[in-house]
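**Q** This is the structure alone, sequence omitted:
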């Protein structure tokens, strides 16, 4: 999906939805666990207008597609996210949809959920459907799982819809509970640096689905509904074979890291956050095996250059890392990362200075 705004049709309604960074709690959403994402300031905009036929036309920069939402054989991948939302909302009205975005694509920052949620909000407002935020969230989840075929757990759409400025959103996929947790690193002279390795990842390529299936099989063997219910002691006594033991160990330990991270924030103990980020990355690298060389180098170099802690974020197999960095070290960390990538013959990473922003809305 290109990132420049095309000319929009007249009489439009505009939906805006952000990308996201997950602070901690990776690959636990579909395992009934807890995670802690926040919304980026970077967002996707969808301008939607009515047509006088039943066709869908989607444009973005110099790309365009037109057809029926129930005939997507020739539709490029990014169009399926849009069409999937229209299908999930049971809309038969023809629509013109113009997309623009500054959320990096393939960086593990949920450009897909930003696209889905921006379209959902715009279509709902334009056609006066009267759907609740929760219903628009679920329509976006259905678009990704049913039309696109990406087996995600719903984390991305939840935070894109429900995020609040200067907060992270604690999501419990076991109980369904959601809680806003104050997260304002700037007030502590800290910054969250997003390091886009520019190694593109695709959640429909099988790696994500394989990890999900292994985790679910481990839960079945442990006799629990979801892995988040398992205790470390039960896990060690279960006699799971590899790689199921390591997959389960990541989920069980990651849920506890999320709880410790939230407790540290509530106690204003920012000094405890870095080691939790480090431990999360080690678990994702060694037990869940969803990291890659570029992510590992980004995390290691960021720490060496002064980050308090760092880890990969998102589904993995490429994408981005995050680092919690004292403000006075941000320039040095960026410089060290650029040098390290160039030294290895890699394309230099892109950077985002991330701060928690608002969720989806109509503009």
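**A** It's in. Since we're looking at a predicted model, the values are computed, not measured. Residues are numbered from 1 along each chain as shown.

**Q** use CA for all of it now, contacts and neighbours both
**A** Noted.

**Q** give the contact list for the nearest residue to residue 219 once chain neighbours are set aside.
**A** Using Cα to Cα, 6 or more residues apart in numbering and skipping the chain neighbours, the partner closest in space to residue 219 is residue 227 (5.1 Å). Each residue near residue 227 by Cα atoms under 8 Å, 6 or more residues apart in numbering is listed here: 31-33, 215-216, 218-219, 248, 251-252.

**Q** Okay, one more to line up with it:
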């Protein structure tokens, strides 16, 4: 796949003769651990990856916001005057992501700051793999418009803009983890995020020094956060919190689970148990990385997958097979990553076992009659930035 930064600039040249104001990019992310905890005001530990989405932007003389991408056939345009109505009407498909960012950023910065723009988007972040291609779009466009509209917002505020776009323009009920990871990433580090306070800490991963790599196993089973399964899990979490008399499941400790079992039906209890134990696993993973290094986190990663498979029930057969096969091939730990119902698994492996593990997974998928997975390694990388 081509480098998205020059690709975005080249795509912009097909849209306008004007010179670009610049090119901005933002990464996808892998969530090392902490799944579905973000919208429960809990803890997450994602890291930005080297796969990026770039947005090249040129100013216009009118009030049109026109977007084009390398994954859609035709440009989409909306005037600034009609932007509120267009977002409310919906039906914008992929363009809801960049136009949603423009809508949310314009509201935050004041309507007077906004000007018409042409935006060209190119990406090498796999779509539908649980690597947050959506947050990469949102963060690159937010970074670009923040600069060209002189909005003056900081990175956390831009992450909030991305979440507003995803929640209200796209209609996906996600938390803020993906946007924060994309905005705040650092090389060879994960971002420990408290989703209640939005306080962050950079946590050194040390994979390279330990001779480890992260293998991503994209099952190619597509998922969509705006679909029913994600919404149902969020509703179960809210119902569980209400029954337990707390505002969010963040406020439930592992020691409270015995009481929760008595108060909740079995399904709601298992949903709650996943969130409560997953929050603790995030804290334990951060502590293990800081004190013992990355080889100490394997069991926590694998336990996270078991919890998502059995308690939260968001895995699929392909993800389970990927995890089981990677572990059998020498992975220290493995788990599905992302919202679930498809997407990707990750495996923490000694670097010299990567090829063997990828081959073993491919063989296992072929034997099971599944579509061949896409496997690749990712490196913890820098967050959103201006590239040109």
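**A** Right, received. Where do you want to start? On a predicted model such as this, the values are computed, not experimentally measured, just so you know.

**Q** Once they're superposed, tell me the TM-score.
**A** Put the two chains on top of each other and the TM-score (TM-score structural alignment, normalised by the length of structure 1) is 0.96; 362 aligned residues with a Cα RMSD of 1.7 Å.

**Q** my read: residue 203 of structure 1 touches residue 150, true?
**A** Yes: if you go by Cα atoms under 8 Å, residue 203 of structure 1 and residue 150 touch, sitting 5.8 Å apart.

**Q** hmm, back to that, identify the farthest-apart pair in the contacts of residue 227 of structure 1.
**A** The largest separation in those, counting by Cα to Cα, is between 33 and 218 at 14.6 Å.

**Q** Give the aligned equivalent of the residue nearest to residue 219 of structure 1 in structure 2.
**A** In structure 2, residue 227 of structure 1 lines up with residue 249, judged by TM-score structural alignment.

**Q** One more: residue 207 of structure 1?
**A** In structure 2, the residue paired with residue 207 of structure 1 is residue 229, using TM-score structural alignment.

**Q** Equivalent analysis for residue 263 of structure 1, please.
**A** So residue 263 of structure 1 corresponds to residue 287, using TM-score structural alignment.

**Q** and that match, what helix or strand is that in?
**A** Under the criterion of DSSP states H and E, residue 287 of structure 2 resides in helix 266-291.

**Q** Distance-wise, check the residue positioned nearest the centre of structure 1 relative to residue 73 of structure 1.
**A** In structure 1, the C-alpha nearest the mean C-alpha coordinate belongs to residue 110, at 3.8 Å (Cα atoms, centre = their mean). As for residue 110 of structure 1, its distance to residue 73 of structure 1 is 24 Å (criterion: Cα to Cα, to the nearest Å).

**Q** Regarding structure 1, what is its longest strand?
**A** Criterion DSSP state E: the longest strand present in structure 1 is strand 37-50.

**Q** Over in structure 2, find the residue span the following helix or strand past it aligns onto.
**A** For strand 37-50 of structure 1, the following helix or strand on the C-terminal side (DSSP H and E) is strand 56-60. Mapped onto structure 2 using TM-score structural alignment, strand 56-60 of structure 1 covers residues 65-69.

**Q** How about stretch 320-335 of structure 1, which residues are buried there?
**A** Buried residues in stretch 320-335 of structure 1, counted by 16 or more other Cα atoms under 10 Å: 320-327, 329-330, 333-334.

**Q** same check, this time on stretch 152-169 of structure 2
**A** For stretch 152-169 of structure 2, burial by neighbour count (16+ other Cα under 10 Å) applies to 153, 155-169.

**Q** same check, this time on stretch 35-55 of structure 2
**A** Residues 35-55 are the ones in stretch 35-55 of structure 2 that count as buried (16+ other Cα under 10 Å).

**Q** Repeat that for stretch 74-91 of structure 1.
**A** Buried positions in stretch 74-91 of structure 1, judged by neighbour count with 16+ other Cα under 10 Å: 75, 78-89, 91.

**Q** Return the distance of the aligned partner of residue 127 of structure 2 in structure 1 relative to residue 57 of structure 1.
**A** Counting by TM-score structural alignment, residue 127 of structure 2 corresponds to residue 105 in structure 1. Plainly put, residue 105 of structure 1 is 21 Å away from residue 57 of structure 1 if you go by Cα to Cα.
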